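J.: quick check, what structure comes out for this input:
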Amino acid sequence: MAKNLVILGGGESGVGAAILGKEKGMNVFLSDYGTIAGHYRRMLDDEGIEWEQGGHSMDRILAADEVVKSPGIAPTTPVMKAITEKGIPVISEIELAGRYTDAKMVCITGSNGKTTTTLLTYHILKNAGINVGLAGNVGRSMALQVAREKHDVYVIELSSFQLENMYDFRANIAVILNITPDHLDRYDYKMQNYINAKFRILNNLTPQDAFIYWQDDPVITSQLERIRTEAQLYPFAEHFEKGCHAYVDNDSDEASLIIDTPETSLRMPRAELSLNGLHNLYNSMAAALSACLLDIDKQEIRGALGDFEGVEHRLEYTATVNGVRYINDSKATNVNSCWYALESMPADTVLILGGKDKGNDYSEILPLVKEKVKAIICMGKDNSKLLDFFTGMVPEIHDTHSIQEAVATAAAISCEGDTVLLSPCCASFDLFSSYEDRGRQFKEQVRALESK
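T.: Model prediction:
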């Protein structure tokens, strides 16, 4: 008898999982509590897959042999509680896809930098002529690619939400860039629960596999003292430390990036890296280590590290208007991500903060705020927590409730030579549909200033 596969969520990952399930002969039913976008509805119809939106048919869902859950659905929702009570196995789209491919897997997670590192790794492999797929939080559904295409390597960005429902999946190269507080509302406000979710990326690693990580991250190093992995360890650090395989050598005339693995070793002037800032140095190290372990030619790696164009909404230069630089860092949805942004900013920065707070502790950025920020503009439905924390910490603080009001305020209070930085520290869902929507609207408002 064919297996009954239920998919919860009709977005990119859910529709891809539904198509792969049907391809493998399963009885597939997709259910979305909200509204499914038109192009996904058409894809499901074209494949002859049953679907519903605007609610859940619990009798159909609880008849499943297995459920593939969208990462955004919390385990505490009524539908998930009912599924758990019935003992139906719940997996992620990546877990499903991994069953049906023997491609090599480069899997990247971290609280910050994972999208940049994933896209940079993909860029290196693609430029080197590798048949590579891009999946997870970026790119197209991995399940759909496994159903319709054949790749030799997948580069996969994995959130903690995706890792929660991965069990037998195995990475060949696992990367953890850093771990700082994020999504604590999802993890009962317990940091260890979040750490445990991130470390699921090490599940099933063998002595032939590699684990790449930042050697100076206190959370990662502490967790590595408690757990054991059979994988080969490839830590990276800003400067040479015992055991690290990527670092910057400052002893010669020009600072050079050093990558050292059994497969490939390379040296490259740091000034030739296309991405600036300390956080991007670490991202470049992790991507280069992954490429070296896949035996990519060192000249290909150097070239790709030098011509990568970066990620939209991550420290993205937007425009200079009346001598003021505007930077879109809408992807900074947590405090540590904002810290990295501020670390690379000059003095006289006007900082736009705010959105849906996820249990944030803003004290982490306070030293940089005091050093570099001349004014804070709060932008959200409810700015009371930000106003309470930062009032008196900066010369000016403003309370705004829309992107139009925030950008207009920034333009009014900034002077030639200043930088306006949108780096919100918060999720976007109070005023926007996504951080991409927030970033695009910011850029639109800034460009509107140019025409005035």
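J.: every contact and neighbour count from this point should use C-alpha atoms.
T.: Fine.
J.: buried residues in the helix or strand containing Ser222, which are they?
T.: With the criterion set as DSSP states H and E, the secondary-structure element containing Ser222 is helix 218-226. By neighbour count, with 16 or more other C-alpha atoms under 10 Å as the criterion, the buried positions of helix 218-226 are Ile220.
J.: touching, Ser423 and Asn328? I think so.
T.: Yes - because the distance of 7.2 Å satisfies C-alpha atoms under 8 Å, Ser423 is recorded as touching Asn328.
J.: more neighbours: which of these two?
T.: Neighbours around Ser423 and Asn328, counted as other C-alpha atoms under 10 Å, are more numerous at Ser423. The numbers are 29 against 26.
J.: thinking again about what came up before, what do Ser423 and Asn328 both touch?
T.: Contact with both Ser423 and Asn328 is made by no residue, according to C-alpha atoms under 8 Å, 6 or more residues apart in numbering.
J.: would you do the same for the sequence below? I want to compare the two.
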Amino acid sequence: MKQQLAILGGGESGVGTAILGKKKGFEVFVSDFGKLKEKYKQVLINNEIEWEEEGHSEEQIFAATLVMKSPGIPDSAPIVQKLHKSGVNVVSEIEFASKFTTATIVGITGSNGKTTTASLTYKLLSDGGLNVALGGNIGKSFAEQVAEDTYKNFVLELSSFQLDGIENFAPHIAVLTNLSPDHLDRYDYKYENYIASKFRILMNQTSKDYFIYNADDEEILKWLSNNPIKSKPLPFSTKKELKQGAYKRNNEIIIKINNTEYTMPIATIGIQGEHNVKNAMAASTVATLLRIRKQTIRESLEGFQGVEHRLEKVLKINNVLYVNDSKATNVNATFFALDSMENPTVWIVGGVDKGNDYTELLPLVNEKVKAIICLGVDNQKIINAFGNVIDTIIEADSMPMAVEIAYKLAERNNTVLLSPACASFDLFENYEDRGRQFKDAVRNL
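T.: Here you go, the predicted structure:
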């Protein structure tokens, strides 16, 4: 008898898992509490996979031997609670798909920088001639790419939600870019629960595997001092010299691994900023472990232009620069964005608050920001946080309205920065939708 696979959520993760499940001989059923996007419906229909939307047929789901839960569905969802109680095995797409590939996996997680680091790592490996795919929390689903069965290497961007659903998944190389409070609404508002979730990336690694991490991050160091790890540690730092790993000396990155050392001038990296030096260190360390030539690494870093929605320069209008940082969905990411602003800034902020504490932004806001535009359904927390330091705080309920207000407030040599510090689900489909709407509104000025 065929094994039954039930999939909760019919988005990129769910549909990719359905394709792989069917290929591997499972009886597959996809169930979504909301509405399915047309493109995903068509894929399911074309692959003759059974599906439903706007509700869950519990009988069919509970008959399954295995359930894959999409990362967007919290463990607190009633159906997930019931599944756990009844002892049904609930896993993430990453766990399910990893069983069907022998490829070398690089897993990259962190509160910020993981998309840039994953995209950059993928570029370095791809430019170096490796047969490699990019997936996880970015681009095409990991499961669907495993189903294609053509890749020898994967670079996976992994969110805490994806790591929550793993049991045996073990990347050969794990990267942790940094830690800062994020998604606390999913972790009982306890930072330590979120941190533990990120470190699940290590839990199945062995002494043959590697762990690349930010040695300037106090929370990472604290966790490592209390928890022994099996994999080989390779730290990176912009503040101190290291015996092994990557560090900064003068204006160069030094990478030391297994008695080999090479240097690279920071000035030639295509993306600027201290946080991007760290992202480049992490990616270069991965590339060095996978034997990419130094020359290739240098050239790739020079040619990398960054990722969409991350401090992306959109247009200059009347000498005002418009910058799309829609991917800044937490306070720490917005901290990097504001810190990199060189001109007086009109800051567009707001969305779904995930338990944010804005106090660490106050000094930067005081120094850099001339006006705030709140773009969210409930903006009171932002108004309370910055009302004493910023005179002009205006609320907007759509992106065109926010950009129109910014256009009126900004003067020559100012910057208009969309860096929301929040999730986007109150007014937008996701952060990409929010960023594209911002770019469209700017182009329509």
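J.: which residues are contacting the helix holding Ser222 of the first structure?
T.: Among residues not part of helix 218-226 of the first structure, those counted as contacts by C-alpha under 8 Å, 6+ apart are 178-180, 195, 213-215.
J.: just those residues: which are in helices?
T.: Using DSSP state H, the members of those that fall within helices are Ile195.
J.: between the contacts of helix 218-226 of the first structure, which is closest to Lys242 of the first structure?
T.: Gln215 (9.8 Å; C-alpha to C-alpha).
J.: once you drop chain neighbours, what's closest to the closest one?
T.: Ranked by C-alpha to C-alpha, 6 or more residues apart in numbering and with sequence neighbours excluded, the top spatial neighbour of Gln215 of the first structure is Pro235, at 5.2 Å.
J.: hmm, that neighbour is touching Lys242, no?
T.: No - under the criterion of C-alpha under 8 Å, Pro235 of the first structure makes no contact with Lys242, lying 9.7 Å away.
J.: higher neighbour count, the two?
T.: Under the neighbour definition other C-alpha under 10 Å, Pro235 of the first structure and Lys242 were set side by side, and Pro235 has more, 24 against 9.
J.: so is the more buried one in a helix, a strand, or just coil?
T.: Under the three-state scheme (DSSP: H, G, I helix; E, B strand; the rest coil), the conformation of Pro235 of the first structure reads as strand.
J.: hmm, back to that, can you tell me which two in the contacts of helix 218-226 of the first structure are farthest apart?
T.: Of all pairs drawn from the contacts of helix 218-226 of the first structure, the one with the largest separation by C-alpha to C-alpha is Ile195 and Gln215; the distance is 15.9 Å.
J.: hey, where'd the helices end up in the stretch 201-350 of the second structure?
T.: Remark: helices of the stretch 201-350 of the second structure, listed N- to C-terminal, are 218-226, 274-289, 294-303, 331-339; assignment by DSSP state H, counting those that start in this stretch.
J.: got the angle for the second one vs helix 331-339?
T.: Compare the direction of helix 274-289 of the second structure with that of helix 331-339 by axes from the mean of the first three to the mean of the last three C-alpha atoms, to 10 degrees and you get 110 degrees.
J.: likewise the third one?
T.: What separates the directions of helix 294-303 of the second structure and helix 331-339 is an angle of 70 degrees, with the same axes, to 10 degrees.
J.: which position in the first structure aligns with Ser326 of the second structure?
T.: With TM-score structural alignment as the criterion, the equivalent of Ser326 of the second structure in the first structure is Ser330.
J.: for its match, list the residues it contacts.
T.: Ser330 of the first structure makes contacts with 313-314, 422-424, 435-436, 438-439, as judged by C-alpha under 8 Å, 6+ apart.
J.: quick one: which of those is nearest Ser384 of the first structure?
T.: Nearest to Ser384 of the first structure among those: Pro424, at 14.6 Å, using C-alpha to C-alpha.
J.: re earlier: take the contacts of helix 218-226 of the first structure and lay them out in JSON lines including distance to Tyr154 of the first structure and neighbour count.
T.: Putting the contacts of helix 218-226 of the first structure into JSON lines (distance: C-alpha to C-alpha, whole Å; neighbours: other C-alpha atoms under 10 Å) gives the following:
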{"residue": "Asn178", "distance to Tyr154 of the first structure": "21", "neighbour count": "22"}
{"residue": "Ile179", "distance to Tyr154 of the first structure": "23", "neighbour count": "21"}
{"residue": "Thr180", "distance to Tyr154 of the first structure": "26", "neighbour count": "19"}
{"residue": "Ile195", "distance to Tyr154 of the first structure": "24", "neighbour count": "20"}
{"residue": "Tyr213", "distance to Tyr154 of the first structure": "19", "neighbour count": "26"}
{"residue": "Trp214", "distance to Tyr154 of the first structure": "22", "neighbour count": "24"}
{"residue": "Gln215", "distance to Tyr154 of the first structure": "25", "neighbour count": "21"}
